[in-house]
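Got a predicted structure plus its sequence, pasted below:
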Amino acid sequence: MGASAPRCPGRGHGRRDQPRRAPFLRGLRLRRFGRSVGAGSVSAPSIRVRTASLADYDSLVALFDELDEFHRRARPDVFRRFDGPARSRDEIGGWLAGPGSTILAAEEDDGLVVGLALLLTRPPSPFAGRVPRKVIELDNLAVRGDRRSQGIGEHLLRAMVAWSRAQGASHIEVGVHAFNRDARRFYERFGFVSSIDRLVMAA
C-alpha cells in the first residue's frame, strides 16, 4: 500500500553504502500471512525490516516510482512526471545520513526489497504557545504492487514506531490525501486518529 504523505526534499548529501545496524531493529524478522493457493495454502517467506542503505538505491527508486505513478493517476492536477530517477542518489543519501531521518526497508529472505518507509523529524514549532513535542513524520510508505495485502505495511509501521521511540519522539504523524481512502483506513486500523483537515480552494 502506498502512503499519500506529502513528498519532502532530501536534506544533506551524505552517502552510506552499508546498512546501519540499529539495535531497535534487531530481530524484527516477521512472518507474513499465509497465501491461499488452490485448495491448500503455502507459507509466505518471512520479512525482515532494517535500515536501508545506498546499496538498496535501485530497489528504493523503483518503489518511489510506483508510489509517484499512483499519485499522478489520482491527482494529475498536483503531481506530474519529471526527468531523472524518482529520487536522486543524493536525496536518498541525505535521508539515510540522518540523524533525524531514515528509510526503513522491508526485505524478503532472498534479499528482495519489497517495501519502504521514509521517516523525517519535524522541526520544533517556534510558537511559544505550542506544547513542545517531538514529531516524526511518516513521509512515505510504499509496498510493491505484487506484495500488497500480505502484512508488509504493518510490519513497516511497527518498525517505524520502534525507530521513533528510539529517537525520543512523542508523536508520529502521517498525511493522507483525501482520495486515498484505503490508506486512511489502513492507518486508522493501526491506531492513527484524525487531527487536522487541510482544505484547498483555487485562488
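Sure, I can see it.

From now on I want contacts and neighbour counts done on CA atoms only, so please keep to that.
Noted.

quick one: the helices in this protein?
57-74, 89-97, 152-166, 181-190 (DSSP state H).

Need the winner for burial among these.
Highest mean neighbour count of the helices of the chain: helix 89-97, a mean of 22 (counted as mean count of other CA atoms under 10 Å).

I'd like the distance from it to the chain centre, please.
14 Å (CA atoms, centre = their mean, to the nearest Å).

Next, the angle from that helix to helix 57-74.
Helix 89-97 runs at 100 degrees relative to helix 57-74, counting by axes from the mean of the first three to the mean of the last three CA atoms, to 10 degrees.

Does anything pack onto helix 89-97? Which helices or strands?
strand 101-108 (3 or more CA pairs under 8 Å, 6 or more residues apart in numbering; DSSP states H and E).

returning to that earlier point: is it possible to export the helices of the chain to CSV including distance to P126?
Putting those into CSV (distance: least, CA to CA, whole Å) gives the following:
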stretch, distance to P126
helix 57-74, 32
helix 89-97, 23
helix 152-166, 22
helix 181-190, 29
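
one more structure, for comparison:
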Amino acid sequence: MPIATLTEVRQLCSSDYDAYLARVDELDAVHRDALPGIFRARESGRPRTLEYFEALLADPNTLMIGAWVEAELAGYAHAILREVEHLGIHVGRRYVLIDNFAVGPRWQRRGVGRALVDAVADWAKQRGATDLELEVWEVNAGAIRFYEEIGFEPQRRRLARSLA
C-alpha cells in the first residue's frame, strides 16, 4: 500500500470527540473479538464519555494526538508522562507510557502509526523522558510486529492462568 499523505499530526481537542470515538470503537472491537473473556460488548451509549475525553485533554502530563489524512482521523495516540522514584532497586527515571494507540484499518501499514509514535517521542524528549513504553495484548500480532519494526523491544512479560 502507498504511504498515506498525512494532512497533519496534532493535539486533539474537544471538537475531535466524535472522530476519536470512531477509532476507539474499532480498537474496542479488536479487543472484544480476540478476548471475549476480558472485554465485553458495550451495552449502550458511547465507548468513552465526553467528560473522560476532556479530562485527558486537560491533563498536563497526558498527550492526546491524532493523525489526520484529509478530513479523517486516521489514528490517535494517548500517552502519559510517568516518573519512577529512585527507590529500592528501581533507578529513578522519567518515561512516557503509550497507554492507548489506534490506527484505522484502512490506514494501517501506510506510515500513520509511525508518524504518531514519532510525535509521541518528540513530546517525550521535550519533557526529559528517556524511554517510551507500551503494553500490547499477545493476540494482536499485527501490533506487535509494528512496534518491533519501529524499535520497541520486549521488556517484561505478564502471564495469566485461568482458574475455571
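That came through fine. Keep in mind that what you see is a predicted model, and the values were worked out from it rather than measured.

Nearest to A202 of structure 1, out of the helices of structure 1?
helix 57-74 (18.3 Å; CA to CA).

after superposition, how close is that closest one to structure 2?
Here helix 57-74 of structure 1, set against structure 2 after superposition, deviates by a mean of 0.4 Å using mean CA distance after the TM-score superposition for structure 1.

excluding its backbone neighbours, what's nearest the most centrally placed residue in structure 1?
Centroid-nearest residue in structure 1: A117, 2.0 Å away (criterion: CA atoms, centre = their mean). The shortest distance from A117 of structure 1 to any non-neighbouring residue, by CA to CA, 6 or more residues apart in numbering, is to L141 (4.5 Å).

quick one: what's aligned to that neighbour in structure 2?
The equivalent of L141 of structure 1 in structure 2 is F101 (alignment by TM-score structural alignment).

who touches that match in this structure?
75-78 (CA atoms under 8 Å, 6 or more residues apart in numbering).

hmm, back to that, mind checking the helices of structure 1 for the one nearest to R50 of structure 1?
The nearest among the helices of structure 1, by CA to CA, is helix 152-166 at 8.2 Å.

where's H171 of structure 1 relative to R144 of structure 1, distance?
Relative to R144 of structure 1, H171 of structure 1 is positioned 27 Å away (CA to CA, to the nearest Å).

More neighbours: which of the two?
R144 (19 against 13; other CA atoms under 10 Å).

Now that one. Nearest residue, chain neighbours left out?
V114 (5.3 Å).

The one you found maps to what in structure 2?
Per TM-score structural alignment, V114 of structure 1 is aligned with A74.

Pretty sure its match sits against G111.
No - here A74 of structure 2 lies out of contact with G111, judged by CA atoms under 8 Å, at a distance of 10.4 Å.

which of those two has more neighbours?
A74 (26 against 16).

Can you give me the distance of the more buried one to L6 of structure 2?
9 Å.

again, but for P36 of structure 2
34 Å.

Please identify which of those two sits among more neighbours.
Each of P36 of structure 2 and L6 has its neighbours counted (other CA under 10 Å); L6 has more, 17 against 12.

one step back: and of the helices of structure 1, who's closest to G40 of structure 1?
helix 152-166 (22.0 Å).

Mean per-residue distance, the closest one versus structure 2.
Mean deviation for helix 152-166 of structure 1: 0.8 Å (mean CA distance after the TM-score superposition for structure 1).

In structure 2, what range does that helix match?
Going by TM-score structural alignment: helix 152-166 of structure 1 matches residues 112-126.

what does that stretch contact?
4, 6, 9, 63, 65-67, 74-77, 79, 81, 95-96, 102-103, 130-132, 150.
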